[in-house]
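**Q** Starting from these lines, generate the structure:
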Amino acid sequence: MAGEDWAVRAPQTRLERMEAYFSGFGFEPHRHDTYAVGRTLAGVHSFRYRDGMKHSLPGGTIVIHPDELHDGEAGGIDGFHYRILYIEPALLQKALGGTTLPFVPDGISRDPRLYAATQTLMQEMDCVIEPLEEEDAIYDLAQALAAVSGIRKRRRTLNYTAAERAREFIHSALDSVISLDQLEAASGRDRWSLSRDFRALYGTSPYRYLTMRRLDQVRRQLLAGQPLIDAALSLGFADQSHMTRHFKKAYGISPARWLEMLRRC
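**A** Reported below is the predicted structural model:
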């Protein structure tokens, strides 16, 4: 299976789903504040993650935890073909009710519960997933991740309500400079407790969360034909290069290459 690299995105819902093929090098080391849950369809998807090199083959499930550094490349001469979804920890928390995020340390699981729970979300990119169907799939995925990672229900010590208030405030001010003072006022929680709880509940810091939500909006604007500089400035980045640096750190490729790959399909 050789040829040019390509990528296809499913219509945007609350989840981002993508299918792609890479003939060799895929992504530079990067990290994002969402879970990346994927499935290799053909070939070998190799990536560096935590304690070493991982090799995903058809039949398993990739689970990259939020804010964990990783890259991606073909593990053989035929390249690799895969599907992946990016899901915000906040969506999983709505199903889990507020707890420490599930963690799959190896980055790959062959647990059949997790494979079954991702079936709906791993459909072809042109398959329409209805809103209620998506709700069910998110719930199933959250429960499977919790089961596979060994999370047990226990007394909660995290202030989920305060962290959720802070998260909602961030969404209301994406084009602004946000301070911890503002998050403290919005959440009713002291800044250090809030920062600790936010990381535990959503997998990343409040600032990284803000940056990633800005990049979500940048990508939507770029797909709508907005120039790079205009998209960057409208979302609070200092300039185009500032946005590009964050884009590459988050996704492992530049905005220009990302657009070019999508336009090939």
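
**Q** Going by C-alpha atoms from here, please, whenever you check contacts or count neighbours.
**A** Fine.

**Q** quick one, helices of this structure?
**A** Assigned by DSSP state H, the helices in the chain fall at 89-96, 112-117, 131-149, 160-172, 180-187, 191-202, 206-223, 228-234, 240-251, 255-263.

**Q** Buried residues, stretch 182-191. List them.
**A** For stretch 182-191, burial by neighbour count (16 or more other C-alpha atoms under 10 Å) applies to 183, 184, 186, 187, 189, 191.

**Q** coming back round to it: for residue 104, find the nearest of the helices of the chain.
**A** helix 131-149 (5.5 Å; C-alpha to C-alpha).

**Q** Residues contacting the closest one, please?
**A** 91-93, 95-96, 101-104, 111, 113-114, 117-118, 120-121, 152 (C-alpha atoms under 8 Å, 6 or more residues apart in numbering).

**Q** returning to that earlier point: could I get the helices of the chain as CSV with distance to residue 64?
**A** Listed next are those as CSV, based on distance: least, C-alpha to C-alpha, whole Å:
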stretch, distance to residue 64
helix 89-96, 12
helix 112-117, 13
helix 131-149, 11
helix 160-172, 22
helix 180-187, 28
helix 191-202, 14
helix 206-223, 16
helix 228-234, 27
helix 240-251, 13
helix 255-263, 20
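
**Q** Just say which of these is most tucked in.
**A** Greatest average neighbour count among those goes to helix 191-202 (a mean of 20), per mean count of other C-alpha atoms under 10 Å.

**Q** One more sequence to fold, the one below, so I can look at both together:
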Amino acid sequence: MATERRRDWLRYRSSGPGLDWAEAAFVRHRFSPHRHDTYAIGVTTRGVQAFTYRGAARASLVGDAFFLHPDELHDGGPGGEEGLGYRILYIDPALIGAALGGGPLPFVADPVARAREIAAAVDAVFPHPEDPREELREADAICALAAVLAKTAGCPAGPPVAPDPALKQVHDQLTDRCAEGISTSELEGLYGRDRFTLARQFRRIYGVSPSRFVTLRRLDRARRAIADGTPLAEVALAAGFADQAHLTRQFRAAYGTTPGRWRSLLRAA
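**A** Take a look at the predicted model:
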């Protein structure tokens, strides 16, 4: 652990078109002035992150969220002997605009903010490194992050939108095909709505995002199979999870315990 904290490292992953994420820790490394053509939104996880932005010196502390807008010159590096750590997303502005349903892009005046809601939204976009990529989850997470950005920037809320009649069909199809999965591209083709419109409207009507809805339907199937005595590895694959470890992570997140413990409790009754 001490060695990990004293060396410079970077993990970078392209998650999908217009969305990359990275996490890093630096003790000595500094970035010279540069620009991105994306939003760069992150959370400082260790030490002090010092950077120059819009002509002023800035500092982001542990737990702070930071916002770098497209084409804004900035540098960055450790602000103390401990170094720094951070998680960051690079998001195409077009994705943010689409997630908000059009209109001007949000502009956050203060590049550093202590806001738990923003940190949670950033974390939601980060996949677990062992989980498969899911377009549906990414679209939901970008929608949530865009909404938090708009709120932080003080953008006015849009007018009320009437429920989309296609949502009941989307709901039923996600239920029926939760184990095999359905891509956002397929949903867009079937219903003629973009993924962000579907995600916004679905949450408004059903109270959860489409990807969360699918996960919970998979877990419903998993619980029924566990109760029937099916081995956990078979349960995971039949319910639509990548493997037993994937099932365990999602099961614990939803129910606060593992599938194995759930099975033991059922048997003890």
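
**Q** Could I get the TM-score for this pair?
**A** For this chain pair, the superposition-based TM-score is 0.54 by TM-score structural alignment, normalised by the length of the first structure; 155 aligned residues with a C-alpha RMSD of 2.1 Å.

**Q** on that earlier part again, format the buried residues of stretch 182-191 of the first structure as JSON lines; extra columns: distance to residue 30 of the first structure.
**A** Below are these laid out as JSON lines (distance: C-alpha to C-alpha, whole Å):
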{"residue": "183", "distance to residue 30 of the first structure": "27"}
{"residue": "184", "distance to residue 30 of the first structure": "29"}
{"residue": "186", "distance to residue 30 of the first structure": "31"}
{"residue": "187", "distance to residue 30 of the first structure": "30"}
{"residue": "189", "distance to residue 30 of the first structure": "31"}
{"residue": "191", "distance to residue 30 of the first structure": "27"}
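
**Q** farthest pair in those?
**A** Farthest apart among these by C-alpha to C-alpha are 186 and 191. That separation is 10.6 Å.

**Q** Residue 80 of the second structure maps to what in the first structure?
**A** Under the alignment (TM-score structural alignment), residue 80 of the second structure maps onto residue 76 of the first structure.

**Q** Please name the residues that touch that match.
**A** Per C-alpha under 8 Å, 6+ apart, neighbours of residue 76 of the first structure: 43, 44.

**Q** what about the strands in the stretch 51-200 of the second structure?
**A** 56-61, 65-68, 74-78, 84-91, 112-113 (DSSP state E, counting those that start in this stretch).

**Q** so how many other residues sit close to the equivalent of residue 115 of the second structure over in the first structure?
**A** Superposed on the first structure with TM-score structural alignment, residue 115 of the second structure falls opposite residue 111. Neighbours of residue 111 of the first structure under the rule other C-alpha atoms under 10 Å: 14.

**Q** which ones are touching residue 111 of the first structure?
**A** Going by C-alpha under 8 Å, 6+ apart, residue 111 of the first structure touches 60, 61, 148.

**Q** Of those, which ones are shared with the second structure?
**A** Mapping the contacts of residue 111 of the first structure onto the second structure (both residues aligned by TM-score structural alignment, their matches' C-alpha atoms under 8 Å) leaves 60, 61 still in contact.

**Q** Could you export the contacts of residue 111 of the first structure as a markdown table, including distance to residue 41 of the first structure?
**A** Below are the contacts of residue 111 of the first structure laid out as a markdown table (distance: C-alpha to C-alpha, whole Å):
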| residue | distance to residue 41 of the first structure |
| --- | --- |
| 60 | 10 |
| 61 | 11 |
| 148 | 22 |
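
**Q** so how far is residue 87 of the second structure from residue 41 of the second structure?
**A** Residue 41 of the second structure sits 8 Å away from residue 87 of the second structure, going by C-alpha to C-alpha, to the nearest Å.

**Q** Also residue 14 of the second structure?
**A** Distance from residue 14 of the second structure to residue 87 of the second structure, by C-alpha to C-alpha: 14 Å.

**Q** Touching both of the two, which residues are there?
**A** Both residue 14 of the second structure and residue 87 are in contact with residue 21, where contact means C-alpha under 8 Å, 6+ apart.

**Q** residues in the first structure matched by stretch 175-186 of the second structure, start to end?
**A** Per the alignment by TM-score structural alignment, stretch 175-186 of the second structure matches no residues in the first structure.

**Q** Dead centre of the first structure: give me the residue that sits there.
**A** residue 34 (2.9 Å; C-alpha atoms, centre = their mean).

**Q** And residue 14 and residue 87 of the second structure? Which one has more around it.
**A** Set residue 14 of the second structure next to residue 87 and count neighbours by other C-alpha under 10 Å: residue 87 wins out with 21 against 12.

**Q** So that one sits against residue 49, correct?
**A** No - at 11.4 Å, residue 87 of the second structure and residue 49 do not qualify as touching, with contact defined as C-alpha atoms under 8 Å.

**Q** any shared contact partners between those two?
**A** With C-alpha under 8 Å, 6+ apart, residue 87 of the second structure and residue 49 have no common neighbours.

**Q** ok, and the closest non-adjacent residue to residue 212 of the first structure?
**A** Nearest in space to residue 212 of the first structure, with sequence neighbours left out and distances taken as C-alpha to C-alpha, 6 or more residues apart in numbering, is residue 33 at 7.0 Å.

**Q** Which residue in the second structure occupies the aligned position of that neighbour?
**A** That one, residue 33 of the first structure, aligns with residue 37 by TM-score structural alignment.

**Q** so that match sits right up against residue 71, yeah?
**A** Yes - contact criterion C-alpha under 8 Å: residue 37 of the second structure and residue 71 qualify, at 5.2 Å.

**Q** quick one: what's aligned to residue 26 of the second structure in the first structure?
**A** Mapped onto the first structure by TM-score structural alignment, residue 26 of the second structure lines up with residue 22.

**Q** What is the burial count for its match?
**A** Counted with other C-alpha under 10 Å, residue 22 of the first structure comes out at 24.

**Q** That one and residue 77 touch, don't they?
**A** No - between residue 22 of the first structure and residue 77 there is no contact under C-alpha under 8 Å: 10.5 Å.

**Q** The residue nearest to residue 212 of the first structure and residue 108 of the first structure: what is the separation?
**A** Following C-alpha to C-alpha, the distance that separates residue 33 of the first structure from residue 108 of the first structure is 18 Å.

**Q** Neighbour count for those two, which is higher?
**A** Using other C-alpha under 10 Å, the more surrounded residue of residue 33 of the first structure and residue 108 is residue 33, with 24 against 19.

**Q** Surely the more buried one touches residue 211?
**A** No - contact criterion C-alpha under 8 Å: residue 33 of the first structure and residue 211 do not qualify, at 9.5 Å.

**Q** In contact with the match of residue 26 of the second structure, which residues?
**A** By C-alpha under 8 Å, 6+ apart, the neighbours of residue 22 of the first structure are 4, 5, 6, 73, 74, 79, 80, 81.

**Q** Please pick the buried ones from those.
**A** Listed as buried from the contacts of residue 22 of the first structure are 5, 6, 73, 74, 79, 80, 81; burial here means 16+ other C-alpha under 10 Å.
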